[in-house]
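In: Just need the structure, nothing else, for what follows:
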Amino acid sequence: MELIVSAIRINGDNNLDIELICPKGNELPTFTPGAHIDVRTPSGQIRQYSLCGSHVYRRVYRICVRKDVSSRGGSLSLHTDLRVRAKVTVSEPRNLFEIPHARRYLLFSAGIGITPIITMARCLVTDESYVEWHHYEGRRSSVAFLEEVSSGNLKNVTTLYLSDEGASFRKSVPECLLRPDSNTAIIACGPDGFLTLLEKRVAEAGWAPAQLYSERFRASPVGSLNNKAKGEFVVKLASSGQCFTIGAEDTISHVLLKNGIPVELSCEQGMCGACLTRVLEGVPDHKDVVLSATEREACNQMAICCSRSKSPLLVLDI
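Out: From the prediction side, this is the model:
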């Protein structure tokens, strides 16, 4: 759908806060905390951004985009080329990062990983759920939504850790992580290094893996540590019986499209879930950041834009 940029603001160092509205002022499709939209950036690339505004007020979509020095053009073009009143093509909201059911919630975020977490924090505080939120950033001037998290209801549940003040997740672990509790969900978003360390801390403390729900910014590089998965494998389409060989440098989606098989794609990085496809036979080698640990272990779906195979043959529900 085509929306209009109604406002652009600075929201911390290198963070651009963007509001999008319907050209006719109509209400927008509903979303729940943790949802994202696909955005066609001025560079023409499609990128995924978490919705960080109110999920109750339906006339505005709000995203916050950090300028990434390693950007391939998407976030950078939003910072340099986007203007108020510009038209922007976006998808309807999708949510692959829903708030799980639990009695208690521990929220962890780092950097621009604050964007999905703040919507969850608002919702949980409003619902009077037990919640602790631990947010990590390099310096105070870089914190997005600083005024909001430093005042009102969020102030009561939020702790900020700033690296330039000597506080980092590598140096110390919050007390709440040292007390495993079966009724608690740990929800986290941030850079890969932060989440990898969090996973390690959670495991060391004795939490069950299924209690950690996380969203990463980037998928793993294509290719597997398993030598067998580095080479070719065969994909069979259940509907037609057609078989295609996927080379070491190919992706399943690319090979299928090249052979005229329609495939739904969006990010092509394993981050959005648009290409998730049912697996009927075989063992996927997951490279996405969408599926949870439990979903990966089930081996019944995969992101065909980036994931590969641990078995010689995969039968897909296509």
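In: drop to CA atoms for contacts and neighbour counts, all remaining ones
Out: Noted.
In: Excluding sequence neighbours, find me the nearest residue to the residue nearest the centre of the chain.
Out: Central residue of the chain (C-alpha atoms, centre = their mean): residue 215, 4.3 Å from the mean position. The spatial neighbour of residue 215 that comes closest, neighbours along the chain excluded (C-alpha to C-alpha, 6 or more residues apart in numbering), is residue 189 at 4.9 Å.
In: Another sequence for comparison is provided below:
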Amino acid sequence: MNGQRTAMSDGIDVMVSKKEAIAEGVMHFEFRPASGERLPAFTAGSHIDIALPNGAIRQYSLCNAPQECDRYEIAVLLEPNGRGGSRSAHGDLKQGDEVRISAPRNHFALVPARHSILIAGGIGVTPLLSMAEQLTRSGASFKMHYCTRSVARTAFAQRIGVSAFASRVHFHHDDGDAGQRFDVRQVLNEPARDTHLYVCGPGGFMDHVIQAAQAAGWAEECIHFEYFAGAPADTSHDRAFEVMLAQTGCVVSVAADKTVVQALAAQGIDVPVSCEQGVCGTCVMRVLEGEPDHRDVYFSDAERAANDQFTPCCSRAKSYRLVIDF
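Out: Below you'll find the predicted structure:
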């Protein structure tokens, strides 16, 4: 919890100005500044951290148009078997409440391109909505494919239907007609260096789309994605290792059942953390020596192969010792 407080110490106080159910299991929230001033500017693909009533800090993508700095909008899917963040948002967060958020951060930014393809799975539509707004405003070429289990679980359908980009969006529902089903190979059958792909949604859905893109010959630098949660890691073979802080020479042992963040905290060394799943990048540290065991979804394959950074909230070490710059 010390790390969580550190991560939000410079936060922004906002008021919940709107809360409404917009699809089965999906709650839409609007936040406005408690001070009456404008909120920090953001770009499409950005997310914010939110300190929820149950004490958890979670990340949610902004889904409104980037030029709208009088408010931020997010949507939260209820995850009954999650870690409690979505339950607190749905059940505890009320219209009129004041909450603390972080300034927007963007690890999923748009890249200038001749054409863009946006593929959303379920609640993964949130950052892509903001991208669609920005691309439309700039007059850029794009198509969007929005995949859900059913019409009832399709958040923002009404908003998309009356938007300036409605004609560019194709809806695909699992329970719809066969002709409406999402054919990923057909959508991605023409890779080009000046076309960029953006994917967001559940992990299995994203893996399917990314693997299809790679099989079709898409270049890695043209595939952009953002995971909402890290995949559960196999911890059955975890072993103890050491981390050494390069600046002080302090050596800390990390037990097999503890994370680096937990081990450092036990020695009075607080690391700013937020998601604790290797998603947000808040805790990233530089690695000077040793080989990390990467368990994040934050870094690209090329960044992991460089072995010069890691996420201490979830990643471990393949070598006996990691020397870190912190």
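In: Can you classify the residue nearest to the centre of the first structure by secondary structure?
Out: strand (DSSP: H, G, I helix; E, B strand; the rest coil).
In: Now check it against the second structure: what is it aligned to?
Out: Matched by TM-score structural alignment, residue 215 of the first structure corresponds to residue 226 in the second structure.
In: list the contacts for its match?
Out: Listed by C-alpha atoms under 8 Å, 6 or more residues apart in numbering, the contact set of residue 226 of the second structure reads 107-108, 199-201, 298.
In: conserved subset of those residues in the first structure?
Out: Among the contacts of residue 226 of the second structure, the ones whose aligned partners also touch in the first structure (both residues aligned by TM-score structural alignment, their matches' C-alpha atoms under 8 Å) are 108, 199-201, 298.
In: residues contacting residue 257 of the second structure?
Out: Residue 257 of the second structure makes contact with residue 238, according to C-alpha under 8 Å, 6+ apart.
In: Over to residue 112 of the first structure?
Out: Contacts for residue 112 of the first structure (C-alpha under 8 Å, 6+ apart) come out as 64-66, 144, 190.
In: hmm, back to that, which one of the contacts of residue 226 of the second structure is nearest to residue 255 of the second structure?
Out: residue 298 (23.8 Å; C-alpha to C-alpha).
In: Just give the nearest non-adjacent residue to the closest one, would you?
Out: residue 279 (5.0 Å).
In: The one you found matches what in the first structure?
Out: In the first structure, the residue paired with residue 279 of the second structure according to TM-score structural alignment is residue 271.
In: Let me know whether its match touches residue 289 as I believe.
Out: Yes. With contact defined as C-alpha atoms under 8 Å, residue 271 of the first structure counts as touching residue 289 (5.5 Å).
In: show me where the stretch 151-300 of the first structure has helices.
Out: Taking DSSP state H, counting those that start in this stretch, the helices of the stretch 151-300 of the first structure run over residues 152-155, 192-205, 227-230, 252-258, 293-298.
In: What is the corresponding segment of the second structure for the fourth one?
Out: So the one you mean is helix 252-258 of the first structure. Under the criterion TM-score structural alignment, helix 252-258 of the first structure matches residues 260-266.
In: Same check on stretch 10-21 of the first structure?
Out: Under TM-score structural alignment, the match for stretch 10-21 of the first structure is residues 21-32.
In: Please list the residues outside that stretch that contact it.
Out: For stretch 21-32 of the second structure, the external contacting residues (C-alpha under 8 Å, 6+ apart) are 14-20, 39, 70-78, 90, 152-156.
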